[in-house]
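Q: Could you work out the structure for the sequence below:
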Amino acid sequence: MAWLAAPEYRLARELFLRLLALVYCCGFLAAARQFRALLGSRGMLPIPRFLARVPFRRAPSLFHWHYSDRLYAAVARTGLLLSAALLAGAADLLPLGAAMALWALLWALYLSIVNTGQTWYAFGWESLLLEAGALAVFLGNDRVAPPLLVLWLLRWLLFRVEFGAGLIKWRGDACWRKLTCLYHHHETQPMPGPLSWFFHHLPRPLHKAEAAANHVVQLAVPFALFLPQPIASDAALLMIATQLWLIASGNFAWLNWLTVALALAVLDTGTLRRVLPIGPDPHYPGQPVWYRVLVAAYALLVLARSWQPARNLVSPRQQMNRSWDRLHLVNSYGAFGSVNRTRYEIVLEGTRDVHGTDGWQEYEFPGKPGELRRLPRQFAPYHLRLDWLMWFAAISPSYARPWFLPLLARLLVNDPDTLRLLRRNPFPDAPPALVRARLYRYRFTDGPELRATGAWWHRDHVRDHQPPVGLAALRRHAPPDPTARPAGRDSTRHPTRHPGEDR
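A: You can find the predicted model right below:
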């Protein structure tokens, strides 16, 4: 069974697991800091309501046995501590079985969060983290050589991520085939970063070169992952380069970082020796029989569950970012099958006067465009969930209906959990009497405009998204009194995809 061991991938395993642990840290940190306003008992989409409608078999989660905000916080903080320990190398200090159990616990904790996260967690990178995290359980630690079967499964995952994204673009918006999508993408993407203004103003021939390179890397290069070394490593390096380009150009949570981690798992020590002074591969003792059995069994399970994702890839009706099982073990991926030509933003405002004559003041978000002179910030791999969903709300008001009015209701009572998700509350002393939402068309300024005004953005008012409304009209959407006895559970819809998710 020596062929199952691949000691030449020891550094690849280490790089992958450390970066995966870092991504887990970001996921659990975001959960710990944001859940009360989004999903808590007094949140916009409360988990207790969701659990009342959706049974365990449809959304496995430990919260089906018991839910409280205190337990959710404990789960998120425990996950954060465990992922930090794994990032520091704790798994290599433990026996093989204990290290596997640690990774499995981390996966189970995050699965419990994702499966009750509803709209706030309906992103492809959540499934990607869970699928990669499940594979990490079987990668072992320094006490055994990396298992070849799991390394190949990581390549299969990386192939689906890249090839799925390439196919959804080619089959989707015609601007990808015309190589013109990047005329608009850097400006209209969900949450631009600090360099997005500069990427947007690159010469159009370079934008076409970007799009063409994207097609090559996502549609042709993935097949090279299954070729002998060093071809497979060279393919992975090309993918890493394109992912770093995407990281520099915008905020896509941990999608790009996790793709980089998967690509790092392809690099053998022969490739790494080109740039690093690496000694010979160590001699590992034989893998325990029970470990080989578990690895082989899980590989067979993944192959069996790969039928639907593989069929989806070749289907002309390809679906993107879909989970084919409730455990998110084997999924379908894709990104930006269509690209918006115009950027719309919802701006929330409040006033102290019930007649609206006292002037309207804007709420500011940490990540989404708002104040015109503020350069977009870099947040990825951290994920600002409310900022992202505000982008979807501007695209599809009906999609945002379950949580948008509850958001306004919480602004009308200065809900502290909700205000912690914002950058600036213009009413720190007392809540506003009225709030409203206005829809604007945003665009990047050009060079002369930036120099003349200091503004990175220009905006034009389109219409009122939500007319002025007070707390009395939104009373049923307001957070319940925390001192009151909990009411009976009611139902909440559990959407699995965002409208415009192929954007």
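
Q: Please count neighbours and contacts with C-alpha atoms only from this point.
A: Will do.

Q: Could you count how many residues lie near the nearest residue to residue 146 once chain neighbours are set aside?
A: Leaving out its chain neighbours, the residue that sits closest to residue 146 by Cα to Cα, 6 or more residues apart in numbering is residue 6, at 5.3 Å. Using other Cα atoms under 10 Å, residue 6 has 18 other residues around it.

Q: In this structure residue 6 contacts residue 144, no?
A: No: judged on Cα atoms under 8 Å, residue 6 makes no contact with residue 144 at a distance of 9.6 Å.

Q: Spatially nearest residue to residue 237 (excluding sequence neighbours)?
A: For residue 237, ignoring the flanking residues on the chain, the nearest one in space by Cα to Cα, 6+ apart is residue 263 at 7.2 Å.

Q: The one you found and residue 162, how far apart?
A: Separation of residue 263 from residue 162 (Cα to Cα, to the nearest Å): 10 Å.

Q: quick one more, to check against the first:
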Amino acid sequence: MEWFTATDYWWSRLVFQRALAVVYLVAFLGAALQFRALIGERGMLPVPRFVAQVPFRRAPSVFQLHYSDRFFAAWAGAGCAVSAALVAGLDSHLPLWGAMVLWLVPWVLYLSIVNVGQTWYGFGWESLLLEVGFLAVFLGNDEAGPPVVVLFLLRWVLFRVEFGAGLIKMRGDACWRKLTCLYYHHETQPMPGPLSCFFHHLPKPLHRAEVAANHVTQLVVPVLLFTPQPIATAAAALMILTQLWLVLSGNFAWLNWLTIVLALSAVAFPGTPPDVPGAPLWYEIVVLAVAAGLVGLSYRPARNMLSRRQVMNRSFDPLHLVNTYGAFGSVSRTRHEVVIEGTADDEPREDADWREYEFKGKPGDPRRWPRQFAPYHLRLDWMMWFAALSPAYAGSWFGGLVERLLENDRDTLRLLRRSPFPPDAPPRFVRARLYRYQYTTWRELRETGAYWQRTYVREYLPATRLATRVELRDP
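A: Okay, the predicted model is just below:
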């Protein structure tokens, strides 16, 4: 079938595949480096306990069959190796079926991790990576041109990412409709970047223009993805520029980068593609059958997107094949941070020698300038932002974190920037306090060097020792 492939998108497929492989590599690397303290055998939310309670059909994963920290490390390491091979272009040197199998491997590997990752893997970009990664299996290699239906489905994913995010904003917080959300967002977002303070201090009229431009990019431009070239390329390019703006203004793991990767698949790159043979019949049958199944699965995400009760970031099947997305349906007006402190003193008095634990990405020391971590995902730091919103977000894991700090657990301390206690001398008590954080003014920044100013709000967790049960309560 001549219509089945679009050879004009040969370069688009090549760029998309290499960029997607890089995102896979970052995801597996983060899993390998962080899993022991989060979901390992002695982690805050251990995988063995989870799989004992959740059946395979609800969370299909190889770890339902066997789990050990050594096995997980090997699994994540295999993901890194396969991703690196895909970045290097190994799939181009394999027969068509071999390339498809090679692309299927990281999807299967990462699906097994996400489905036992629990709270730590509950972010929308996990499902997005799995959905996009599954479609990449059927894009083929140099032995056939890019299938039109797969290119269409990639645009359908990009449409849902952008249009869904635009709808949730218009239906959610009134500040999006009033064009005022960016008065607060750069200060209250989960993990600010090194330039977030500068974005926050931009003039308010510019903030309003940013919000208006965002609405256009998310509610109008996605429709243009399904128009002929060069309009579709222009729409994708505009989305890429918008995502790069978001990359500069914050740390959103690989969400922005994966959205850019998706947009690249819609760009018609200049240049003459090489001669590509026609697609074999078996390949056409497989691709069309899979596409038909995915179109059928799109019903519930599409219905959710158009519903007045739209929800964000939800999977409708355990394989994460077709999902719904969205972000920041509501925007916090104030920023709160949970600050964890420990003391080696015998009594946890207020005048004891309380020392603060420092995290890698989340705000802590007011004088410490935020760093750029995205696309790398600091999972504990992100969840600490949710914990500050409400103790309900931290009930399942915060107690485990405190216990491991009291033990000077090596794997947990590796997730932090710095522990105030030597490895052989853990604290006797740990407590948590809630502070309000605000950016300093330009003048204060120049005079004091402080990026933040913070104000004590209340006790979050009273002084706790290992014999004490850790329990959080709403104020």
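
Q: Which of residue 263 and residue 162 of structure 1 has more residues huddled nearby?
A: The neighbour comparison of residue 263 of structure 1 against residue 162 (other Cα under 10 Å) goes to residue 263, with 28 against 23.

Q: gap between that one and residue 7 of structure 1?
A: 17 Å.

Q: and what of residue 53 of structure 1?
A: 48 Å.

Q: Between these two, tell me which one has more neighbours.
A: Counted by other Cα under 10 Å, residue 53 of structure 1 and residue 7 do not tie: residue 7 has more neighbours, with 21 against 14.

Q: contacting residues for the more buried one?
A: 145-146, 281-284 (Cα atoms under 8 Å, 6 or more residues apart in numbering).

Q: Going through those, which ones are buried?
A: Taking 16 or more other Cα atoms under 10 Å as the criterion, what is buried in those is 145-146.

Q: what's the helix or strand for the closest residue to residue 135 of structure 2 other than its chain neighbours?
A: Computed as Cα to Cα, 6+ apart, the closest residue to residue 135 of structure 2 that is not its neighbour in sequence is residue 150, at 6.7 Å. Element membership of residue 150 of structure 2, judged by DSSP states H and E, is helix 148-171.

Q: Report the buried residues of that helix.
A: 148-170.

Q: can you check stretch 210-218 of structure 2 too?
A: Buried, per 16+ other Cα under 10 Å, within stretch 210-218 of structure 2: 210-212, 214-215, 217-218.

Q: and what of stretch 309-316 of structure 2?
A: Across stretch 309-316 of structure 2, burial judged by 16+ other Cα under 10 Å covers 310-315.

Q: That one corresponds to what range in structure 1?
A: On structure 1, the counterpart of stretch 309-316 of structure 2 by TM-score structural alignment is residues 317-324.

Q: How about stretch 379-390 of structure 2?
A: Taking TM-score structural alignment, stretch 379-390 of structure 2 hits residues 385-396 over in structure 1.

Q: Check which residues of the matching stretch are buried.
A: 385-395.

Q: go on, stretch 461-468 of structure 1?
A: Neighbour counts using 16+ other Cα under 10 Å place 465-466, 468 of stretch 461-468 of structure 1 among the buried residues.

Q: Ok, stretch 245-255 of structure 2 next?
A: Buried residues in stretch 245-255 of structure 2, counted by 16+ other Cα under 10 Å: 246-255.

Q: Also stretch 56-72 of structure 1?
A: Of the residues in stretch 56-72 of structure 1, 59-64, 69, 72 count as buried by neighbour count, 16+ other Cα under 10 Å.

Q: counterpart of the longest strand along structure 2 in structure 1, which residues?
A: For structure 2, the strand reaching the highest residue count under DSSP state E is reported as strand 452-464. Mapped onto structure 1 using TM-score structural alignment, strand 452-464 of structure 2 spans residues 457-469.

Q: With structure 2 overlaid, how far apart is that stretch on average?
A: Stretch 457-469 of structure 1, aligned to structure 2 and superposed, deviates on average by 0.3 Å (mean Cα distance after the TM-score superposition for structure 1).

Q: Right, I'll leave it there.
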